[in-house]
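Participant: predicted coordinates and the sequence they were generated for:
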Amino acid sequence: MQKIEAIIFDLGGVILNIDYNLTRIAFEKAGIKNFHEMYSQANADDLFSNLETGKISEDNFYNELNKRTGLYLPTIEIENAWNAMLLTFREKSLDFLDTLKPKYKLFLLSNTNHIHLNAFNKIYLEKHRDKRFEEFFDKAYYSCNMGLRKPNADIYEFVLEENKLEPGKTLFVDDSAQNIEAARALGIQTILLGAGEYIEYLPL
């Protein structure tokens, strides 16, 4: 690996344990049998893409989902199903980030939405913490606040340009192949984190 000066981390499946199947199962139980066609790790239809780029509000998301499915589920049921994928933070990975901070510029780049943002911050605060989650990084970037979304090239370019990072000296760690491929196409060094792999075992 070429010498690196900065590392950009994904969140879900990298620092936060997630299980997309739990959300799929919850929505299927609620009556949305084709949920896997609407949203998965590898794909998001326009409704979910708009949610993750902040183009629609949470209320509009709930209303539009009900309109499209014709089920008119209570907001709390949709919220709970949508948040079901969010599990626990990887505590050893958080500790590892602290060891990296003196050596590299650290960034978070996550496709997320305000519903999940609120939910995973609550999960993070379930344990006693001496700092906010974002303080592990020089800056945390969330797609819903940027109007941009992985794997589109412009989201990577934005982070590189705003922080004056050289692609060849920047490492991107993600658990989704399409996101890795997009970053690599821009000359960014990449590591695809597979199932059962953890950042604390990376040769950094």
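Facilitator: That came through fine.
Participant: use CA for all of it now, contacts and neighbours both
Facilitator: Fine.
Participant: what about Lys67, neighbour count?
Facilitator: 12 (other Cα atoms under 10 Å).
Participant: right, and Thr75 touches Tyr62 too?
Facilitator: Yes - under the criterion of Cα atoms under 8 Å, Thr75 makes contact with Tyr62 at 6.4 Å.
Participant: list the contacts for Leu204?
Facilitator: Contacts here follow Cα atoms under 8 Å, 6 or more residues apart in numbering; on that basis Leu204 touches Leu100.
Participant: ok, now Ser57?
Facilitator: Taking Cα under 8 Å, 6+ apart, one finds Leu51 in contact with Ser57.
Participant: for it, give its distance to Phe9.
Facilitator: 26 Å (Cα to Cα, to the nearest Å).
Participant: returning to that earlier point: what's the overlap in contacts for Thr75 and Tyr62?
Facilitator: Joint contacts of Thr75 and Tyr62 (Cα under 8 Å, 6+ apart) do not exist.
Participant: can you give me the helices in this structure?
Facilitator: Assigned helices in the chain, in chain order: 20-29, 35-38, 46-52, 58-69, 75-83, 91-100, 114-124, 143-146, 153-162, 177-185 (criterion: DSSP state H).
Participant: A further structure is provided below for comparison with the first:
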Amino acid sequence: MKAITFDWGGVFTQNTFDGRSTQRIADRYNLDLEKVRAVYFAHVHQLELGKWNLETFFENLMKEVGFTAPLDEVIELYLGSVLENPPMYEFLPTIPENFKVGLLSNNYPVLSDRLKADPRWSRFDAMVYSNEIGAKKPSPESFKALVEATGVSAENSIFVDDVEENLVAARALGFSTILYHYSEHDRFLKELEAWMNA
């Protein structure tokens, strides 16, 4: 058995979710983008590790950036910031059944639940979210959780991510890897096919 495993943001989305969500918040409330991003990225690990819920995170962000808005509105703006990568969604159900399919994502409360409920994700055999396991990429613990979830060794798995740092960590544990960019989807398909047929 072999496993094909993926990141979410930057693979199943165009660009990063964080970059798009902070841009939309700055635009909606006429805020300085760099200030929004500075506060956001200073604390987003609290979401990724499941230590804060969305309400706590955005209450803190509004306080530190210096603006007020309805909390529910800010959260829905954030959750609605996904810009999907259609070619990857088209490819997912075509993966042969003799391959396990896994996901390892540095993700957030509520958003991870929405992804799991998406019927298009039924092809996944295992989904591992940092906010649920308390460990995030590129930590070895996160990749070990992925191996445990798929039941396939790292040596028999390939990991697809848009961040080289995460791929370096995966290779150190024995994974094969592919660096993904949505503008080079055809290259990804060729590299994955070569691995699948090796």
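Facilitator: Structure received. From a predicted model like this one, the values you see are computed outputs, not experimental measurements.
Participant: got a TM-score for the pair?
Facilitator: Remark: TM-score between the superposed chains equals 0.79 [TM-score structural alignment, normalised by the length of the second structure]; 187 aligned residues with a Cα RMSD of 2.6 Å.
Participant: same list, the helices of the first structure, but as JSON lines with distance to Gly196 of the first structure please.
Facilitator: As requested, those are exported to JSON lines (distance: least, Cα to Cα, whole Å):
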{"stretch": "helix 20-29", "distance to Gly196 of the first structure": "15"}
{"stretch": "helix 35-38", "distance to Gly196 of the first structure": "23"}
{"stretch": "helix 46-52", "distance to Gly196 of the first structure": "26"}
{"stretch": "helix 58-69", "distance to Gly196 of the first structure": "32"}
{"stretch": "helix 75-83", "distance to Gly196 of the first structure": "22"}
{"stretch": "helix 91-100", "distance to Gly196 of the first structure": "13"}
{"stretch": "helix 114-124", "distance to Gly196 of the first structure": "21"}
{"stretch": "helix 143-146", "distance to Gly196 of the first structure": "25"}
{"stretch": "helix 153-162", "distance to Gly196 of the first structure": "26"}
{"stretch": "helix 177-185", "distance to Gly196 of the first structure": "15"}
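Participant: out of the ones you listed, which gets nearest to Glu5 of the first structure?
Facilitator: helix 91-100 (10.8 Å; Cα to Cα).
Participant: excluding its backbone neighbours, what's nearest Met38 of the first structure?
Facilitator: Spatial nearest neighbour of Met38 of the first structure, excluding adjacent residues (Cα to Cα, 6 or more residues apart in numbering): Asp45 at 5.2 Å.
Participant: do the same with Ala119 of the first structure
Facilitator: Ala119 of the first structure sits nearest to Asn83 (Cα to Cα, 6+ apart), 7.0 Å away.
Participant: residue with max distance from the center of the first structure?
Facilitator: Distance to the chain centre peaks in the first structure at Gly70, reaching 28.8 Å (criterion: Cα atoms, centre = their mean).
Participant: list the contacts of the counterpart of that one in the second structure.
Facilitator: Applying TM-score structural alignment, one finds that Gly70 of the first structure aligns to Gly66 in the second structure. Contact analysis of Gly66 of the second structure by Cα under 8 Å, 6+ apart lists nothing.
Participant: again, but for Glu58 of the first structure
Facilitator: For Glu58 of the first structure, the contacting residues are Leu51, His114, Ile115, by Cα under 8 Å, 6+ apart.
Participant: repeat for Arg24 of the first structure
Facilitator: Counted by Cα under 8 Å, 6+ apart, Arg24 of the first structure has contacts Phe35, His36, Ala81.
Participant: re earlier: tell me the most buried of the helices of the first structure?
Facilitator: Mean neighbours per residue, mean count of other Cα atoms under 10 Å, is largest over the helices of the first structure for helix 46-52, with a mean of 20.
Participant: and that one, what does it pack onto?
Facilitator: When contacts are defined as 3 or more Cα pairs under 8 Å, 6 or more residues apart in numbering; DSSP states H and E, helix 46-52 of the first structure sits against helix 58-69, helix 143-146.
Participant: try 10 Å
Facilitator: helix 35-38, helix 58-69, helix 114-124, helix 143-146 (3 or more Cα pairs under 10 Å, 6 or more residues apart in numbering; DSSP states H and E).
Participant: grab the nearest non-local neighbour of the alignment partner in the second structure of Lys103 of the first structure.
Facilitator: For Lys103 of the first structure, the aligned position in the second structure is Asn98, judged by TM-score structural alignment. Setting aside the residues directly before and after it, Asn98 of the second structure is nearest to Met1 in space (Cα to Cα, 6+ apart), at 6.9 Å.
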